[in-house]
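Undergrad: Sequence plus predicted model, see below.
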Amino acid sequence: MEWIGLASTALGALVGLAATFVLDRERWRRESDQRRRDDRRAVYTSFLAATAEASEILINIARGHDADASASSRAQTVIRDSRVLTRRLELSLIAEQAVMEQANRLVDRLRDYRHVVGQGLAGDMEAVDQARMAYNDQRDQLVEVMRKTL
């Protein structure tokens, strides 16, 4: 009869070890998923901030707030100077394909916006506003896709 007590103790220990292993594995998976979401959120935010900075510079140039001799050249280099392309490369390392497609479209809309402002069309605010609205619409679409991945 002594072996029954020993067997039940061993079985209890095995069940306890298995339960601990399963719970630890689940906790590790949740923490790992949270770290990935946090990393993704940080890169998303960095990319969106860079594009927002570029957009702000462009609207200030278009509205004449930054109207000096170098305004046109700043408009032409705004994407580089705001590090939009660098941030897009970072994004490409962690983002899903749907996010990258929308991000690439956003950069295209930002380039269109830059082109309109760089042409010196500040007097034609309708063209500038259309380019800015196209950029804003694309940014909103990107944000929606990004939210779905977080």
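TA: That came through fine. Numbering: from 1, shown residues only.

Undergrad: When you work out contacts or count neighbours from here on, use the C-alpha atoms and nothing else.
TA: Will do.

Undergrad: Quick check: longest helix in this structure by residues?
TA: Looking across the chain with DSSP state H, the single longest helix is helix 2-62.

Undergrad: could you point out which element follows it?
TA: Under the assignment DSSP states H and E, the closest C-terminal helix or strand after helix 2-62 is helix 71-81.

Undergrad: one more structure, for comparison:
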Amino acid sequence: MDWIAPVGTIGGAIVGVGSALLAERLRWRRERDQQWAQQRRAVYREFVMASSRAHSQMRASALKAGLSERERFSEIHQAIDSSQLWQQRQALSLTAPSHIVSLAAEVTQALEAIRDVLIEDPSITGDRFLHLRATYWLKNADLREAMRSDLGMSGPPDPEVGHYRGPDPVP
């Protein structure tokens, strides 16, 4: 009967250490998941901002008066290149799930289509530009909504998802 106290003590120590290890493991996993979500949020934010910069800078370049075709070509390409869109898309491909990478590729392709149209015709009021811009905005809204969903954000959806206030997008 002298063995019951030491066995009980050892059993209690095992349960105590085991529960402490389990609690520590759960805390570590929760912190790791939070850090991963923060990293994805930062990459998502940078891509969306780069996309917006590319669009704005291309429009500004197209509006510059007195540029030759060669200068306009260079300015518009420089606008999209200096936005860091390509770098942020590569970072996104290392961080995001495949469906978000696909949506980001669609946003990038929409910007490339805008770039090509602005090189040909620098008008930002022409039908081709307006339709391509509508396509870009809708794809960008879909991407943002997918990013919000991936990050577990609650609340109403992005109001631009599935809606656009301008001409119909390019089919």
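TA: All right, it came through fine. Quick caveat: nothing in here was measured; it's all calculated off a predicted structure.

Undergrad: Measure how far the longest helix of the first structure is from the centre of its chain, please.
TA: For helix 2-62 of the first structure, the distance between its averaged C-alpha position and the chain's averaged C-alpha position is 19 Å (Cα atoms, centre = their mean, to the nearest Å).

Undergrad: and that helix with helix 71-81, angle?
TA: 170 degrees (axes from the mean of the first three to the mean of the last three Cα atoms, to 10 degrees).

Undergrad: now Trp86 of the second structure: how far from Ala20 of the second structure?
TA: 46 Å (Cα to Cα, to the nearest Å).

Undergrad: Just want to know which of the two has more residues nearby.
TA: Between Trp86 of the second structure and Ala20, counting by other Cα atoms under 10 Å, Trp86 is the more crowded of the two (16 against 12).

Undergrad: With the first structure overlaid, how far apart is the one helix or strand that one maps to on average?
TA: Trp86 of the second structure belongs to helix 85-95 when elements are defined using DSSP H and E. Taken against the first structure, helix 85-95 of the second structure registers an average deviation of 0.8 Å after superposition, with mean Cα distance after the TM-score superposition for the first structure.

Undergrad: matching residues in the first structure for that helix?
TA: Aligned by TM-score structural alignment, helix 85-95 of the second structure corresponds to residues 84-94 of the first structure.

Undergrad: Please identify the buried residues of that stretch?
TA: When neighbours are counted by 16 or more other Cα atoms under 10 Å, the buried residues of stretch 84-94 of the first structure are found to be 84-85, 87-88, 90-92, 94.

Undergrad: Identify the residue nearest the geometric centre of the first structure.
TA: The structure's the first structure has its C-alpha centroid closest to Tyr44; by Cα atoms, centre = their mean the separation is 1.6 Å.
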